[in-house]
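Participant: let me see the structure of the following:
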Amino acid sequence: MTGASGVTGDATTAHVGGGAHDDYIDDPFAPNGTDGPIGVIGEYGPGPLGAAANVGTGTFSAHDSNAANARIPHAGLPYGLGARGRSGDDATDALAALAGRSIGVMLPEPSFFWPSVIEQMRTLAAHAQITLNVRESSYNGDIHEERILDEFAADPNMCGLVVAPTSEPTVSQRTWDWIATSPLPVTVVERDQPVIGDYYVDSVRTNHPYGVRKAATHFIQHGHTNIAAAFTNTPTSDVILAGWLQVVHDVPDINGTLVFDGVQPYDAPGVEEIVERILGSSTTAVLVHSDYLAIALAQALEKAGKRVPEDISMISIDGYATLSSRPLTVLRSSPRDLAEAALRTLVERILNPERATRHVFVDPQLIDRGSVVDRA
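Facilitator: All right, here's what the predicted structure looks like:
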């Protein structure tokens, strides 16, 4: 277990958000290519170059990219049919061109929320008459993701890919190298791209920094300001930790000096040490990632004579602790929103290959299950 760390330095993030609105624009997933309502999701691009546009109440900004970032799909697909604008006959023709084509999806092993995301993707793709070819990757290093991607690329019916590379460094590097020279458009889901590189592809991610803000707000509304935080190692834990440190830095009312990172849920001595540190402080609430760690901490607190939420309030960031396992207030990604954003982003890239690279952030939902109560 990594020891508790103080709050030092600044963590930065970027977000330009927009809520659901009533504007109607051509929707790739509306029936028969008709117009339909969409919710604008905030998009931003890193770097100094960018162009902003407003759609209803949502603001978009896009990082400049060059044509080399637009991968050319297999011959036979009228790539870029939507370049003249996606309205009227153009949009209908573009969707008709995609109907009957296939999209390859490579996501981690079927655990956590991935099965729900895949199910939503299948429903949305079927609605647009697009076939989904789903292959399973892994969280460990015993996988050759580039072979899966090679098989996708060998399919002459394939027109694009949605992928979530493993976080295992050796394997992920091979995957990112493949993506860099992909013959197909690629949208990456729930993964940050390499910091240094001469290519960037479209991506869709949960907006964990804003999720952490929701958690902090919920705690404060119930009178909690002495808040500890504990994080296990996951592909998204670094960005969640950075988001929390930023909140602590920016909100003077929060005393968040107890931060534990690199904690494994099955490390009983480590979990017990965290509980001992929490109970030896003025902490009244704990923010935890992941659900497994949250459940382990709740059990260890009970073993020490303290209950959640009567003695210690808790929010878990994952969202897949169920009422049957333990009724924890959670921050969770919406499988439908992620699935729709990923497919929409990929289809937009296929139809408009010259457009700037897009990075879409989807705000997580806070589900109140009563594990945060008013401070006594």
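Participant: drop to CA atoms for contacts and neighbour counts, all remaining ones
Facilitator: OK.
Participant: show me where this structure has helices.
Facilitator: 88-98, 114-127, 145-154, 169-180, 208-221, 237-250, 268-279, 291-303, 335-351 (DSSP state H).
Participant: could you dump those helices to TSV with mean neighbour count and distance to Pro364?
Facilitator: Shown next, in TSV, are the helices of the chain (neighbours: other Cα atoms under 10 Å; distance: least, Cα to Cα, whole Å):
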stretch	mean neighbour count	distance to Pro364
helix 88-98	18	30
helix 114-127	18	14
helix 145-154	17	28
helix 169-180	17	25
helix 208-221	20	6
helix 237-250	20	12
helix 268-279	17	26
helix 291-303	20	15
helix 335-351	23	9
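Participant: closest to Gly370 out of these?
Facilitator: Among these, the nearest to Gly370 by Cα to Cα is helix 208-221 (11.2 Å).
Participant: quick one, that closest one and helix 237-250 angle?
Facilitator: Per axes from the mean of the first three to the mean of the last three Cα atoms, to 10 degrees, the angle that helix 208-221 makes with helix 237-250 is 50 degrees.
Participant: test my guess that Asp26 contacts Gly36.
Facilitator: Yes - Asp26 is within contact range of Gly36, at 6.3 Å (criterion: Cα atoms under 8 Å).
Participant: more neighbours: which of those two?
Facilitator: More neighbours surround Asp26 than the other of Asp26 and Gly36, with 18 against 15 (other Cα atoms under 10 Å).
Participant: mind checking how far that one is from Val204?
Facilitator: Remark: distance between Asp26 and Val204 (Cα to Cα, to the nearest Å) = 20 Å.
Participant: could you name whichever residue is most remote from the centre of the protein?
Facilitator: Among residues of the chain, the one most distant from the C-alpha centroid is Gly305; the distance is 36.0 Å, by Cα atoms, centre = their mean.
Participant: ok now do the nearest residue to Ser237 once chain neighbours are set aside, which residues does it touch?
Facilitator: Once flanking residues are discounted, Ser237 sits nearest to Phe231: 6.6 Å by Cα to Cα, 6 or more residues apart in numbering. Residues in contact with Phe231 (Cα atoms under 8 Å, 6 or more residues apart in numbering) are 237, 241, 260-263, 288-290, 293.
Participant: this one next, for a side-by-side:
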Amino acid sequence: MTGTASKQDEPATPRAPGMTDVARLAGVSAQTVSRTLSGHPNVQAATRAKVLAAVEQLGYRRNNAARALSSGRSRTLGVVTLRIGFYSRTAIAVGIEAAAAAAGYAVNTVTTPSLDASAIEESMSRLADQGVEGIVLAVPLIESNRAIDELTRSLPTITIDGSRTESTEVVAIDQAEIGRIATQHLLDLGHETVWHVAGPQRWLDAASRSQGWRETLSQTGLQPPPELTGDWSPASGYQAGLILGRIPEVTSVFVASDEMAFGVIRALDELGRRVPDDISVVGVDDISLAAYCSPALTTVAQPFADMGRLAVEHLLRYIAKPDTVPPIETIEPQLVVRASTAAPRR
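Facilitator: Sure, this is the predicted structure:
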């Protein structure tokens, strides 16, 4: 429209400087900045002067929550999660908040718009500036950078999507095992092979589920059929279902999430392919709707609330003893058999 500026033409709102910005300008680690601003005695005078000069130059100001660092306790935990509305993210967050409240902690949550290391770094920096005692990274940290490594060294950090840095502890579900369980279930029913609708391969859990699917077929002497990819949404599952439903030899499908599986089943129904009479479908997650779709969905359950609770328990132990990084704790997934899978028709 003439004379009207678009949102793209509007100048971006400048981001307030964070702890990592101060660290870069001063040429020190984020941990050193945190110690300096907390009045830690083991900071050399020259280093303290550089940090304070950078603070002054950038106009960096900590909020009231961060000032609690001077006493060493804010009774607040931070959570970084992806800015999406999928059930799994919400369920994990509920588990974290419930466990934190039971331990007398509040939770500050920051969402990141993408999985880029710079976006995750900014989210972690915001939480550090708020004075949280530790962080739960509820995102698949595929790539790290120096600033993230420094932040995880200065703040106890737990990741719950199977990724880690040198200084993080991990609470995870074996995602490759999910792929193996789902695929083996369909093979045990007598299906000659299993097709797969994968999630976005930038997600570690999606890539691991695909790996488990491929390995299970290969160990049985089968060549994996072509893999289809969705974006976790029912719409992407629907598009994949429209393709699979037109391939006569398809009799079973392992779908990397329940929400995509709903889309697959809808597409198959529209094409006249009955589930499970013509095609069996297995999902992942066991969200609350899985038992109520038609037919009820066979799925591999992930105990999201337990993951959130364990993440908080580990984080509180890590806060108490930050010099030790315990090994990964892996939670076993469970197959929930319902009406969407059956032996193939002969």
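Participant: the residue nearest to Ser237 of structure 1 matches what in structure 2?
Facilitator: In structure 2, Phe231 of structure 1 lines up with Ala198, judged by TM-score structural alignment.
Participant: ok, Tyr139 of structure 1 - how many residues close by?
Facilitator: Residues near Tyr139 of structure 1, counting by other Cα under 10 Å: 15.
Participant: wait, doesn't it sit right on Thr166?
Facilitator: Yes - counting by Cα under 8 Å, Tyr139 of structure 1 does reach Thr166; the two are 5.7 Å apart.
Participant: between the two, which contacts overlap?
Facilitator: Pro108.
Participant: show me what the residue farthest from the centre of structure 1 aligns to in structure 2.
Facilitator: By TM-score structural alignment, Gly305 of structure 1 lines up with Gly272.
Participant: next up, the contacts around its match.
Facilitator: Gly272 of structure 2 is in contact with no residue at all, counting by Cα under 8 Å, 6+ apart.
Participant: any idea how far it lies from Arg266 of structure 2?
Facilitator: Distance, Gly272 of structure 2 to Arg266 of structure 2, by Cα to Cα: 10 Å.
Participant: repeat for Arg214 of structure 2
Facilitator: Arg214 of structure 2 sits 26 Å away from Arg266 of structure 2, going by Cα to Cα.
Participant: how many other residues sit next to the alignment partner in structure 2 of Gly104 of structure 1?
Facilitator: Counting by TM-score structural alignment, Gly104 of structure 1 corresponds to Gly78 in structure 2. By the criterion of other Cα under 10 Å, Gly78 of structure 2 has 25 neighbours.
Participant: what residue is smack in the middle of structure 2?
Facilitator: Centroid-nearest residue in structure 2: Val139, 3.0 Å away (criterion: Cα atoms, centre = their mean).
Participant: tell me who's in contact with the residue nearest to that one when sequence neighbours are not counted.
Facilitator: In space, Val139 of structure 2 comes closest to Thr81 once its chain neighbours are excluded; the distance is 5.5 Å by Cα to Cα, 6+ apart. Counting by Cα under 8 Å, 6+ apart, Thr81 of structure 2 touches 89, 109-112, 137-139.
Participant: and Thr81 of structure 2, how close does it get to Ile178 of structure 2?
Facilitator: Separation of Thr81 of structure 2 from Ile178 of structure 2 (Cα to Cα): 22 Å.
Participant: wait, is Ala23 of structure 2 part of a helix?
Facilitator: Yes - remark: Ala23 of structure 2 belongs to a helix, assigned using DSSP: H, G, I helix; E, B strand; the rest coil.
Participant: who touches it in this structure?
Facilitator: By Cα under 8 Å, 6+ apart, Ala23 of structure 2 lies in contact with 29-30, 32-33, 51.
Participant: as TSV, those with distance to Glu166 of structure 2 and neighbour count would be great.
Facilitator: Listed next are the contacts of Ala23 of structure 2 as TSV, based on distance: Cα to Cα, whole Å; neighbours: other Cα atoms under 10 Å:
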residue	distance to Glu166 of structure 2	neighbour count
Ser29	15	21
Ala30	15	28
Thr32	18	22
Val33	20	28
Val51	25	24
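Participant: next, count neighbours for the nearest residue to Asn145 of structure 2 once chain neighbours are set aside.
Facilitator: Closest residue to Asn145 of structure 2 apart from its sequence neighbours, by Cα to Cα, 6+ apart: Ala117 at 6.4 Å. The local packing of Ala117 of structure 2 (other Cα under 10 Å) involves 17 other residues.
Participant: related to what we said a few turns ago, show me which pair in the contacts of Phe231 of structure 1 is furthest apart.
Facilitator: Using Cα to Cα, the pair of the contacts of Phe231 of structure 1 lying farthest apart is Leu241 and Leu293, separated by 14.5 Å.
Participant: residue contacts, Ser182 of structure 1?
Facilitator: Per Cα under 8 Å, 6+ apart, neighbours of Ser182 of structure 1: Arg71.
Participant: state the distance from it to Gly270 of structure 1.
Facilitator: Separation of Ser182 of structure 1 from Gly270 of structure 1 (Cα to Cα): 43 Å.
Participant: same question, Val105 of structure 1
Facilitator: Separation of Val105 of structure 1 from Gly270 of structure 1 (Cα to Cα) stands at 37 Å.
Participant: repeat that for Thr283 of structure 1.
Facilitator: Counting by Cα to Cα, the separation of Thr283 of structure 1 from Gly270 of structure 1 is 18 Å.
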